[in-house]
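Engineer: Just a sequence and a predicted model for now, questions to come.
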Amino acid sequence: MAAILLDPLAALGRATLAACRTVGGVALFALEAVTHLVRPPFYGRLFWRAFVEIAWFSLPVVALTAVFTGMVLALQSYTGFARFNAQSTIASVVVISLTRELGPVLAALMVAGRIGASFAAEIGTMRVTDQIDALTTLSTNPMKYLVAPRLLAAVIALPLLVLVADVLGVMGGWLIGTYKLGFVSVAYLKSTFDYLQTDDVVSGLVKAGAFGFVIALMGTWCGYTSKGGAQGVGGATTTAVVASSIFILALDYVLTEAFFAQ
């Protein structure tokens, strides 16, 4: 009887210890990767390859997401604010929402689905086919060769993508505002720039850099620690995307609290 009662507690304890091991392993992995960023040698070719893959090839999906988000946000804001005769605030709501929140978060989620999965699949395949062990045999540090360039590339590329997303999202809101909702173009743009502050843009770019680090970290860690052949690589890819998305949303709250808490 006592054993039956203690079984749930034992399962909870095992789950807690496993979670602590995972968190500790990710933290040590991140610390080691960051230290390799400041120690030579630096593989510039791998950094540039990862940067192009993240920034350039993710641009179409991020751009489309931003444009349609701005358009939908303008329409929804108009529908809600028309009840209070506050349609004049739509431009300010669109630009503040995009630069502070929607631009960084949606761009990061799009990139996580694309790049996080790509990193996990590529490095995971190298792990299960013993290519990472071969790098060690050839006196090449796998962390410096596979992880550090991707982390740096993601941290630099995400803010650039978010900056583009902010511009295109505001443009989407402007298109809907002027061509569908009847706003005067000059007045809409003037309201946009009057309410836009430097802190709004900077906070979004800082969020984007942090999100880029999380995406690259989870993608590389899940791939680096994968095992079990093709099935393990598939599981690592799924875990990378899900974990990145969850951490992005959690980190978004933490950073928003840090930037805008009174």
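Structural biologist: Structure received.
Engineer: drop to CA atoms for contacts and neighbour counts, all remaining ones
Structural biologist: Noted.
Engineer: what's the nearest residue to the one residue sitting closest to the centre of the chain if we skip its chain neighbours?
Structural biologist: The residue lying closest to the centre of the chain (CA atoms, centre = their mean) is residue 108, at 3.0 Å. Distance criterion CA to CA, 6 or more residues apart in numbering; nearest residue to residue 108, sequence neighbours excluded, is residue 211 at 6.2 Å.
Engineer: Could you list the buried residues of the strand or helix carrying the one you found?
Structural biologist: Using DSSP states H and E, residue 211 sits in helix 198-224. Buried residues in helix 198-224, counted by 16 or more other CA atoms under 10 Å: 200-224.
Engineer: which strands and helices sit next to the next helix or strand after that helix?
Structural biologist: Following helix 198-224 in sequence order, the next helix or strand is helix 229-260 (DSSP H and E). Packing partners of helix 229-260 (3 or more CA pairs under 8 Å, 6 or more residues apart in numbering; DSSP states H and E): helix 103-111, helix 117-128, helix 198-224.
Engineer: can you redo these as a markdown table with distance to residue 81?
Structural biologist: Shown next, in a markdown table, are the helices and strands packed on helix 229-260 (distance: least, CA to CA, whole Å):
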| stretch | distance to residue 81 |
| --- | --- |
| helix 103-111 | 22 |
| helix 117-128 | 40 |
| helix 198-224 | 22 |
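Engineer: Below is an additional structure, to be compared with the one above:
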Amino acid sequence: MKGPENIRSRAVSFFTEIGEISYFALRFFREVFRPPFEFRELIRQCYNIGNRSLLLVCVTGFILGLVFTLQSRPTLMEFGAESWMPSMVSISIVREIGPVIIALICAGRIGSGIGAELGSMRVTEQIDAMEVSGTNPFKYLVVTRIVATTLMLPLLIVIGDTVALLGSAMVENLKGAVSYQLYFNEVFDALKYSDIVPATIKSFFFGFAIGLVGCYKGYYCSKGTVGVGEASNAAVVYTSMLLFVIDFIAVFVTDIFFEVQ
């Protein structure tokens, strides 16, 4: 009987946590439009999230473009379709590979950082002290971080996609003697609004998910200092799973919308 009871307890715990995260998100939407607005803290969080993640995103995007082009080029050469390389790489990176990979990298970098930061504040009773002093810690700590991740992640994804295309263009320039101008002319001819707009919209949802789960895990951290590590680890795991769910929904809705169009 331990097996079924264990499965049932895990299922109850899973759905309970989904409900708590949903309530946490509803509280965010209730607080985000209610004054006072912490603009200075929001700008500081945007700078921290964007600036500290920029180098990692650029390196990841550059390597992604290099590897994807190097792996795809021999297959296209077998069919004499090397001229399709710019369009294939650009559509693949802009539509799917770039947003998902960069969002996962940012989930590890940003989500774990937020979870550990808020978790340590909860353990050291700094959040309790803010509540006693009359400050709204949810507004100051949670709302600003979620809004910052929602705004910054699309910018990081755009930069990462651009650097990935530069890496791909470098490979084509060295391997196939394709000029950078010709490569990017092919890229812009291949890309359409139906490729760029859905990828940009879902990147906002990616950023919201990273900020929401990271703040939730850190804000309700417990169990002393051990809980800080657990909150940081759980933030990355939960966010990574949620990113794939959001990506599936976004692709499904996009296919339906443009098929109807």
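Structural biologist: In hand now; what should we look at? It should be emphasised that the depicted structure is a prediction, and the values quoted were computed from it without experimental measurement.
Engineer: ok, back up a step: what's the separation between the alignment partner in the second structure of the residue nearest to the centre of the first structure and residue 140 of the second structure?
Structural biologist: Aligned by TM-score structural alignment, residue 108 of the first structure pairs with residue 103 of the second structure. Distance of residue 103 of the second structure to residue 140 of the second structure, given as CA to CA, to the nearest Å: 24 Å.
Engineer: Distance of residue 236 of the second structure relative to residue 45 of the second structure?
Structural biologist: Residue 236 of the second structure is 19 Å from residue 45 of the second structure, by CA to CA.
Engineer: Between these two, tell me which one has more neighbours.
Structural biologist: residue 236 (26 against 20; other CA atoms under 10 Å).
Engineer: what does the more buried one align to in the first structure?
Structural biologist: Checking TM-score structural alignment: residue 236 of the second structure goes with residue 241.
Engineer: In this structure its match contacts residue 112, no?
Structural biologist: Yes - judged on CA atoms under 8 Å, residue 241 of the first structure makes contact with residue 112 at a distance of 5.8 Å.
Engineer: overlap in contacts of these two?
Structural biologist: Common neighbours of residue 241 of the first structure and residue 112, using CA atoms under 8 Å, 6 or more residues apart in numbering, do not exist here.
Engineer: thinking again about what came up before, residue contacts, the match of residue 236 of the second structure?
Structural biologist: Contacts of residue 241 of the first structure by CA under 8 Å, 6+ apart are 112-113, 116-117, 218-219.
Engineer: quick one on the thing from earlier: could I get the contacting residues of the match of residue 108 of the first structure?
Structural biologist: With CA under 8 Å, 6+ apart, residue 103 of the second structure has these contacts: 153, 157, 203, 206-207, 243.
Engineer: cool, now which of those survive the switch to the first structure?
Structural biologist: Shared with the first structure under both residues aligned by TM-score structural alignment, their matches' CA atoms under 8 Å, the contacts from those are 153, 203, 206-207, 243.
Engineer: Return the member of those residues nearest to residue 63 of the second structure.
Structural biologist: residue 153 (19.0 Å; CA to CA).
Engineer: hang on, that closest one packs against residue 202?
Structural biologist: No - counting by CA under 8 Å, residue 153 of the second structure does not reach residue 202; the two are 10.3 Å apart.
Engineer: and residue 181 of the second structure, how many neighbours does it have?
Structural biologist: 10.
Engineer: what's the mean deviation for the helix or strand it falls within versus the first structure?
Structural biologist: Assessed by DSSP H and E, residue 181 of the second structure sits inside helix 180-190. In the superposition against the first structure, helix 180-190 of the second structure averages 2.0 Å from its aligned positions (mean CA distance after the TM-score superposition for the first structure).
Engineer: Much appreciated, bye for now.
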